[in-house]
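Peer 1: Okay, sequence plus prediction incoming.
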Amino acid sequence: MPVPPGGYSWWYIDALSDDKQHGLTIIAFIGSVFSPYYAWSGWRDPENYCAMNVALYRAGRDRWTMTERGRGDLSRSHSSIAIGPSSMHWDGDALKLEIDEWTAPLPSRVRGTVTLRPEAINTQSFALDAGERHHWRPIAPRARVDVRFDGGALDWSGDAYFDSNWGEEPLERGFRSWHWSRAHTHNGTQIYYDVTPRSGADRSLALHFDQAGSATEIDPPQHAQLPNTFWRVPRATRGPAGAAPRLVRTLEDAPFYARSQLIGEINGAPADIMHESLSLDRFRMPIVRAMLPFRMPRIVGRR
């Protein structure tokens, strides 16, 4: 899929270990929507602003890396993408990832493998805006993942989720904010996507994906507020009256973004929930963009 100037594509994975002690997110970006360098360029040449974002979560020992690279470090085909020394490829049965990155600003190596095996594949995509310039496809609403990092020192398995987003314009041009969450249930996956566009009425998606990967629209439960983050980013989710999801842990806390682990109730049964809140009004502030290179260095032509 070509990525036009100002546009973007990303592929996103999240997972929690079976014992709930570990988690991860991995995102491969072309036209990195959170890149200050891409914004400062006037959103020209998205393939020159790519990154493999890797976050490993474990109590007291989180690790996070997002090194941006240029078009010379990007290679992709219909079944694979490589950005610098890290890659993901589809072998027909599983998505296999080879990760070799460094944290910033304090450097430490993050090296390992991830294998994601979908329980079902969804082929349907959804427009997130009225003009249909931004799209989302939950490719594998539910999957199993095997994770091995640091020569086997970090080794776990768990439930996972895999999706993709793409768009024809900068994300901040289309939206002011959004809140998203996914929860695995005994018979599928429930996803809520609430977006506030830059203009026009708010839009909401509430979907249930069955065990075959087919989507059905559902009536969303009522809105529920979560505590603001340290950076005062508002967090909102959805849950049944009297049983709103509870915050277990804030996994990411940035000036414009929060990723959180929640626990809640879906159809009367307890469920682990992955949640994110994004403020693009915050992200487009010059002071916020100026802070990002400390965590998101740019390296071109050097692995």
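Peer 2: Looks like it came in fine. Residues are numbered from 1 along each chain as shown.
Peer 1: From here on, just use CA atoms for contacts and neighbour counts.
Peer 2: Noted.
Peer 1: which residue ranges form the helices in the stretch 201-303 of the chain?
Peer 2: Taking DSSP state H, counting those that start in this stretch as the test, the helices found in the stretch 201-303 of the chain are 280-283, 286-291.
Peer 1: Show me what the first one is packed up against.
Peer 2: With contacts defined as 3 or more C-alpha pairs under 8 Å, 6 or more residues apart in numbering; DSSP states H and E, helix 280-283 has these neighbours: helix 171-174, strand 175-185.
Peer 1: let's bring in a second model and compare:
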Amino acid sequence: MRCLLLLALGLAAVAARKELTPHPHQGLSDPYPPGKPETELASKDIQLLRDGKLVQQSFKKGGGAGRALAVQDLHAPPDYVWDRILDFGNYPKMVPKVVKCNNYEVETFRNGTEAIKTRMVMNVFGAKFDNHIYHTYFKSLSSLTWTLDYARRSTLDDSVGYWYVEPCPDKSKQDVQEWSRVYYSCMLRVPKWVPGIVVNFLEKKAVSEANMWLKREAEAKFAKDKVSGQQLGKRGGTGGGVFGGFSLKGAGQHAAAPAAVEEEEDEDEEFTIAGTALGVARKAATFGVGYGAGWFMHARAVRRRSEEE
């Protein structure tokens, strides 16, 4: 029994160290700013939104290069939209290709802004992506932005993204107070080992899927509550998305090997004997090594933004 305990502790320590291995860099893509994007919708775009279609616009950050931005109207108030975006624990049930999600650290500031660290595992045509994501939910700006958590290793070389939700301004809609307008954008850097079929999906299909699942889930929940007379309860989880498919840049030199991703999955599934010890080791490491340079610098920046607001 003692040997088993020592083995469990040893395996837990190895797994914890592996999980907390830092990413090879501290970010290659500029993160998105919170707040409403600086873009205007043409009359043809408004008509597409009224027809229930997805509109794509160019989103310029600080006068720099443009990034694609998706816009969609949802028949659900903003609170319901955020309830679905931030219901992280249910992503495997709601979001296609997400197989595992959990928050491993959440910090809430005085003005309601939240710094959220999330592990999200996706399976895209057999290719596994195990990513650690650093979300910042700016409640006062109705925005969620994200980068990778560079204090931990991720399969993607880099990922930055953005959600913005506002009450629908289209007064032609019946019961317009029941509608929201949602803006979404994401940029990825993928490793060279990713198969072409997966890259093609991320580039052409992922953005539509991201908007489809949100529309489906938010509208269904609102319609159900409206019929039953229930009000929206307190949200159960927090999180965001990692894949957008708008822009992809190959980045093989810092890529994690596929075998390493599968080994982490095996540890989660097979080391059941070490469950308690692994949890303790991870918790201790999270509040120790996890507060490394990447997290400290990012948290300090978020804290400054929070205090200035």
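Peer 2: Thanks, I have the structure now. Keep in mind the model is a prediction, meaning the values are calculated, not measured.
Peer 1: TM-score of the superposition?
Peer 2: The TM-score (TM-score structural alignment, normalised by the length of structure 1) is 0.30; 141 aligned residues with a C-alpha RMSD of 5.7 Å.
Peer 1: sorry, back to before: quick one, which of the helices of the stretch 201-303 of structure 1 is packed in tightest?
Peer 2: Most buried of the helices of the stretch 201-303 of structure 1, by mean neighbour count (mean count of other C-alpha atoms under 10 Å): helix 280-283, with a mean of 19.
Peer 1: The strand ranked longest in structure 1 vs strand 175-185, what angle?
Peer 2: Determined from DSSP state E, the single longest strand within structure 1 is strand 134-149. Using axes from the mean of the first three to the mean of the last three C-alpha atoms, to 10 degrees, the direction of strand 134-149 of structure 1 lies 50 degrees away from that of strand 175-185.
Peer 1: between the helix or strand just after strand 134-149 of structure 1 and strand 175-185, how many degrees?
Peer 2: Under the assignment DSSP states H and E, the closest C-terminal helix or strand after strand 134-149 of structure 1 is strand 154-167. Put simply, strand 154-167 of structure 1 runs at 140 degrees to strand 175-185, going by the same axes, to 10 degrees.
Peer 1: before we move on, back to that, a markdown table please, covering the helices and strands packed on helix 280-283 of structure 1 and showing mean neighbour count and distance to residue 238 of structure 1.
Peer 2: What follows is those, written out as a markdown table (neighbours: other C-alpha atoms under 10 Å; distance: least, C-alpha to C-alpha, whole Å):
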| stretch | mean neighbour count | distance to residue 238 of structure 1 |
| --- | --- | --- |
| helix 171-174 | 19 | 23 |
| strand 175-185 | 22 | 9 |
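Peer 1: will you turn the ones you listed into CSV that also has distance to residue 137 of structure 1?
Peer 2: CSV is the format used below for those (distance: least, C-alpha to C-alpha, whole Å):
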stretch, distance to residue 137 of structure 1
helix 171-174, 16
strand 175-185, 13
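Peer 1: Residue 16 of structure 1 is nearest to which of those?
Peer 2: Proximity to residue 16 of structure 1, assessed across these by C-alpha to C-alpha, is greatest for strand 175-185 (11.0 Å).
Peer 1: Downstream of that closest one, the next helix or strand is which one?
Peer 2: strand 188-197.
Peer 1: okay, the angle between that next one and strand 175-185?
Peer 2: Strand 188-197 of structure 1 and strand 175-185 are oriented at 170 degrees to each other (the same axes, to 10 degrees).
Peer 1: So which elements touch strand 188-197 of structure 1?
Peer 2: Counting by 3+ C-alpha pairs under 8 Å, 6+ apart, strand 188-197 of structure 1 packs on strand 134-149, strand 175-185, strand 203-209.
Peer 1: mind redoing it with 10 Å?
Peer 2: strand 134-149, helix 171-174, strand 175-185, strand 203-209, strand 215-217, strand 235-238, strand 269-279 (3 or more C-alpha pairs under 10 Å, 6 or more residues apart in numbering; DSSP states H and E).
Peer 1: Out of the ones you listed, the one nearest residue 248 of structure 1 is which?
Peer 2: Among these, the nearest to residue 248 of structure 1 by C-alpha to C-alpha is strand 269-279 (9.4 Å).
Peer 1: Looks to me like residue 301 of structure 2 is in a helix.
Peer 2: Yes - under DSSP: H, G, I helix; E, B strand; the rest coil, residue 301 of structure 2 falls within a helix.
Peer 1: The longest strand of structure 1 to strand 203-209, inter-axis angle?
Peer 2: 50 degrees.
Peer 1: quick one on the thing from earlier: for the helices and strands packed on strand 188-197 of structure 1, which one sits closest to residue 223 of structure 1?
Peer 2: So among these, strand 235-238 is nearest, using C-alpha to C-alpha, at 4.5 Å.
Peer 1: Where does residue 53 of structure 1 sit, in terms of helix or strand?
Peer 2: Element membership of residue 53 of structure 1 [criterion: DSSP H and E] is strand 50-58.
Peer 1: what packs against the helix or strand that that strand is followed by?
Peer 2: Of the helices and strands lying after strand 50-58 of structure 1 in sequence (DSSP H and E), the nearest is strand 63-65. Packed against strand 63-65 of structure 1, as judged by 3+ C-alpha pairs under 10 Å, 6+ apart, are the following elements: strand 22-30, strand 50-58, strand 95-102, strand 109-118.
Peer 1: Compile the helices and strands packed on strand 188-197 of structure 1 into a markdown table and extend it with columns for distance to residue 95 of structure 1.
Peer 2: Converted to a markdown table, those look like this (distance: least, C-alpha to C-alpha, whole Å):
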| stretch | distance to residue 95 of structure 1 |
| --- | --- |
| strand 134-149 | 9 |
| helix 171-174 | 26 |
| strand 175-185 | 20 |
| strand 203-209 | 20 |
| strand 215-217 | 22 |
| strand 235-238 | 29 |
| strand 269-279 | 20 |
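Peer 1: Looking at the ones you listed, which is nearest to residue 162 of structure 1?
Peer 2: strand 134-149 (5.0 Å).
Peer 1: quick one, that closest one and strand 109-118 angle?
Peer 2: 120 degrees.
Peer 1: ok, how many other residues are close to residue 187 of structure 2?
Peer 2: Residue 187 of structure 2: 26 surrounding residues under other C-alpha atoms under 10 Å.
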